[in-house]
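A.B. asks: I'll drop the sequence and a predicted model, then ask my questions.
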Amino acid sequence: MVRKMGSSVRSFVRFVTAIVVLIALPTCLLFAQTSTATILGVVKDASGALVPGVSITIKHTESGLTRTVVSGERGGYNVPLLPVGAYEITTTMPGFKQQVRSGINLVVGQEAVVDLTLEVGAIGEQVTVTEEAPLVNTTTSSTSGVITEQQVKDLPLNGRSFDQLITLNVGVSNATSNTLDSGNWNMFSVAGKRPETNRFIINGIDWVGGNANGQYITPEGASRQMLGVEAVREFNVLTDTYSAEYGKRAGGQISIVTTSGTNQLHGSVFEYLRNSVFDARNFFDQTTGAPPFKRNQFGGALGGPIKKDKMFLFGTYEGYQERLSRSSASIVPGTCARQGLFPDAAGACAPVSGLKPEML
């Protein structure tokens, strides 16, 4: 009996460990090219001469992720596939002072050009640049449609469906009223193209949501909303003339990056209520006052480190409850029609000529 119980406990521990690993894996910093950013530039000395062989360390300050590269023969360096967020650059080269550059904040799809100028001196000396200098993005125009983390979290959203922010971009219009589903889901026309030609990418993976039947409409959940504002860090809308790593669809490319855990424990709890108290009666409503309506959205998010600089965990939950009354106009058979009669010129019910009883 004791041996069987010990075996069951070990099996349970292995099962729980596997679940934790599966949950933690999505938070690992592994991203596709369409959902990441790049830092590149040239290293020079004070005279403007190119400096090869410089060790350059890129550190993601939120998670502690570090990448180290060495400048090439022409002083250039390139660090692709970086998660979005704040970064710090440190250079090391014998005969030059160590330079620490902070204040670099990358957004999805960005290629940030950060040129470095080294000063002659002992390697033990350090030059720290903390000013948030503007990053010149001369290599690509793919960041023109970025909706930042602050915009996603702070701008008011009716229903907390973050896709409504897509219309903040030039050339994007809401085409919900033109849908064949009576406007039950949000649809957008990007640069004049059809809404179903848009492509949604989440962390580099094509996202079709519950619409896995091949219809490339806006992804949605059971509530007909794209919930999870707490889980969305930022997203980028490419309207046209995008580069080769994008494609598959002729419309806009909407690349979404989710929130992940960091070295700092963070979380939130929320409750949003909307009801008919302040609503006006619709013209077609045959009611006294506005029809009953009550919507509750509630939930929370929590993220933090499992092992500092190594493994992180982030989770979010959002509940959606809605009680909504809608007025609708329908055509039904009248009193005469239900008897197989037809109103004459005087309005009286009269038999229809040639109508057979079996036709009713």
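C.D. replies: Alright, I've got the coordinates.
A.B. asks: going forward, measure contacts and count neighbours with C-alpha atoms only.
C.D. replies: OK.
A.B. asks: For the residue nearest the centre of the chain, identify the helix or strand it belongs to.
C.D. replies: Most central in the chain under Cα atoms, centre = their mean is residue 256, positioned 3.4 Å from the mean C-alpha point. Here residue 256 sits within strand 253-258, counting by DSSP states H and E.
A.B. asks: Give me the contact list for that strand.
C.D. replies: 34-35, 108, 198-204, 231-239, 246-247 (Cα atoms under 8 Å, 6 or more residues apart in numbering).
A.B. asks: adding another structure so you can compare the two:
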Amino acid sequence: MKIQLRKNALTLAIAASLGMSGMAVAADTSSSIKGQIVGPQGNPAADTKIIIVHEPTGTRRVVTTNDTGTYNASGLRVGGPYTITIDSNKFRDAELRNVYLSLGEAQKIDQQLSELQMESIVVTGTPVLFNSSANDTYYGADAIKSTPSINRDIKDVVRNNPLVVIQPGSDSSMTIAGSNPRTNSITVDGIPLNDDFGLNSGGYPTQRNPFPLDALDQVTVQVAPTNAKSSGFTGGNVDAVFKSGTNEITGSVFYEKMTDSWAGTPKNNGKEVPLEFEEENYGFSIGAPLIENKLFFFGAYEKYESPQSIEWILQVLVLALTRQKSHKTT
């Protein structure tokens, strides 16, 4: 007798972001900028305004340098591009464009201003993919989207780090720098998604990736980080954040299917071995502004279905019990 079991994986990720200056965001889900602004002679440029604009959403953050010319802007959205304007009452203003921020990292941006009579200079930044540690890597939305992934798993993204190894097999356990898979940690928007009870060798609390891959905005791989904010694990850390919408209406739809009718029939010692499998994976994502430059929405949905057959030899068991009962009766 065959009993058909159907596995359903239903994941829903919804994120909303309020683009206000001064909004407090957890350090593990955001980025920051710090640095020092000085004048032509190298003296600190106090009371200089630093205007930080996130171009996709139009959100602004304004900070002012202190007496030493230093500033710090925390709680910024990851990615970019950002446009940073340095507004000074004494010296010529400066502008930095195409600045990208990495998850959980403080990017240092120093600038020396020129005299007012000098020609304006525009400095163009480039995306930052690595921090000071050569072992840590950062993957943005474009890198995540272009990464081939049959199972739509975040592990297919982080395996681009040369120190990350995904073991073969259905469990796909992950090792970082040779550490035991159970010593690693995976967090999304600051929430741990680890197998605390040790029921799954894949590291997740579920059998498959527990969230839609299209919902990821940025992924960070940290190899054995040694800082106070990283705790609860002894191996590596995979940190990710969800998208939260922009001023543009975006969306995507996908459908994937695998079935035995599309595959050949393998042979064992010249004998055909029929295959029985069928998998369907489909979903969509949508992002839109609710209030331009202030409130945004993003949602992603993904479902996985795979009927599996488990054979129970019930007839043999029933026959054995029947014989045992009749033996006792006689």
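C.D. replies: Everything's here; your move. It should be emphasised that the depicted structure is a prediction, and the values quoted were computed from it without experimental measurement.
A.B. asks: How alike are these chains, TM-score-wise?
C.D. replies: The TM-score (TM-score structural alignment, normalised by the length of structure 2) is 0.77; 302 aligned residues with a Cα RMSD of 3.7 Å.
A.B. asks: ok so, going back, the strand holding residue 256 of structure 1 corresponds to what range in structure 2?
C.D. replies: Aligned by TM-score structural alignment, strand 253-258 of structure 1 falls on residues 237-242 of structure 2.
A.B. asks: before we move on, what about stretch 302-316 of structure 1?
C.D. replies: The alignment of stretch 302-316 of structure 1 onto structure 2 (TM-score structural alignment) covers residues 286-300.
A.B. asks: and the matching stretch, which residues are buried?
C.D. replies: When neighbours are counted by 16 or more other Cα atoms under 10 Å, the buried residues of stretch 286-300 of structure 2 are found to be 286-290, 293-300.
A.B. asks: So what would you say the end-to-end distance of it is?
C.D. replies: Start and end residues of stretch 286-300 of structure 2 are separated by 7 Å (Cα to Cα, to the nearest Å).
A.B. asks: Strands along the stretch 151-300 of structure 1, start to end?
C.D. replies: Taking DSSP state E, counting those that start in this stretch as the criterion, the stretch 151-300 of structure 1 contains strands spanning 172-174, 188-190, 199-202, 205-206, 232-238, 253-258, 266-275, 293-307.
A.B. asks: for the ones you listed, which one sits closest to residue 7 of structure 1?
C.D. replies: The closest of the strands of the stretch 151-300 of structure 1 to residue 7 of structure 1 is strand 293-307. By Cα to Cα, the value is 26.9 Å.
A.B. asks: between that closest one and strand 266-275, how many degrees?
C.D. replies: If you take axes from the mean of the first three to the mean of the last three Cα atoms, to 10 degrees, strand 293-307 of structure 1 sits at 180 degrees to strand 266-275.
A.B. asks: Once aligned, what mean separation remains between whichever helix or strand comes after strand 293-307 of structure 1 and structure 2?
C.D. replies: Sequence-wise, the next helix or strand downstream of strand 293-307 of structure 1 (DSSP H and E) is strand 311-324. On superposition with structure 2, the mean distance recorded for strand 311-324 of structure 1 (mean Cα distance after the TM-score superposition for structure 1) is 1.8 Å.
A.B. asks: Show me what strand 311-324 of structure 1 packs onto, helices and strands only.
C.D. replies: Counting contacts by 3 or more Cα pairs under 8 Å, 6 or more residues apart in numbering; DSSP states H and E, strand 311-324 of structure 1 is packed against helix 2-24, strand 293-307.
A.B. asks: Can you name the next helix or strand after that strand?
C.D. replies: Going down the chain from strand 311-324 of structure 1, the next helix or strand is helix 335-338, by DSSP H and E.
A.B. asks: how much distance is there from the helix or strand that that next one is followed by to the middle of the chain?
C.D. replies: Scanning forward in sequence from helix 335-338 of structure 1 by DSSP H and E, the next helix or strand is strand 341-343. Centroid displacement of strand 341-343 of structure 1 relative to its chain, using Cα atoms, centre = their mean, to the nearest Å, is 59 Å.
A.B. asks: And the contacts of strand 341-343 of structure 1?
C.D. replies: Applying Cα under 8 Å, 6+ apart, the contact partners of strand 341-343 of structure 1 are 336, 349, 350, 351, 352.
A.B. asks: OK, contacts around the second one?
C.D. replies: Residue 349 of structure 1 makes contact with 336, 341, 342, 343, according to Cα under 8 Å, 6+ apart.
A.B. asks: Show me what it aligns to in structure 2.
C.D. replies: Here residue 349 of structure 1 stays unmatched in structure 2, going by TM-score structural alignment.
A.B. asks: Kindly report the same for residue 64 of structure 1.
C.D. replies: Using TM-score structural alignment, the partner of residue 64 of structure 1 in structure 2 is residue 58.
A.B. asks: related to what we said a few turns ago, mean deviation of the strand holding residue 256 of structure 1 from structure 2?
C.D. replies: Mean for strand 253-258 of structure 1 is 0.9 Å (mean Cα distance after the TM-score superposition for structure 1).
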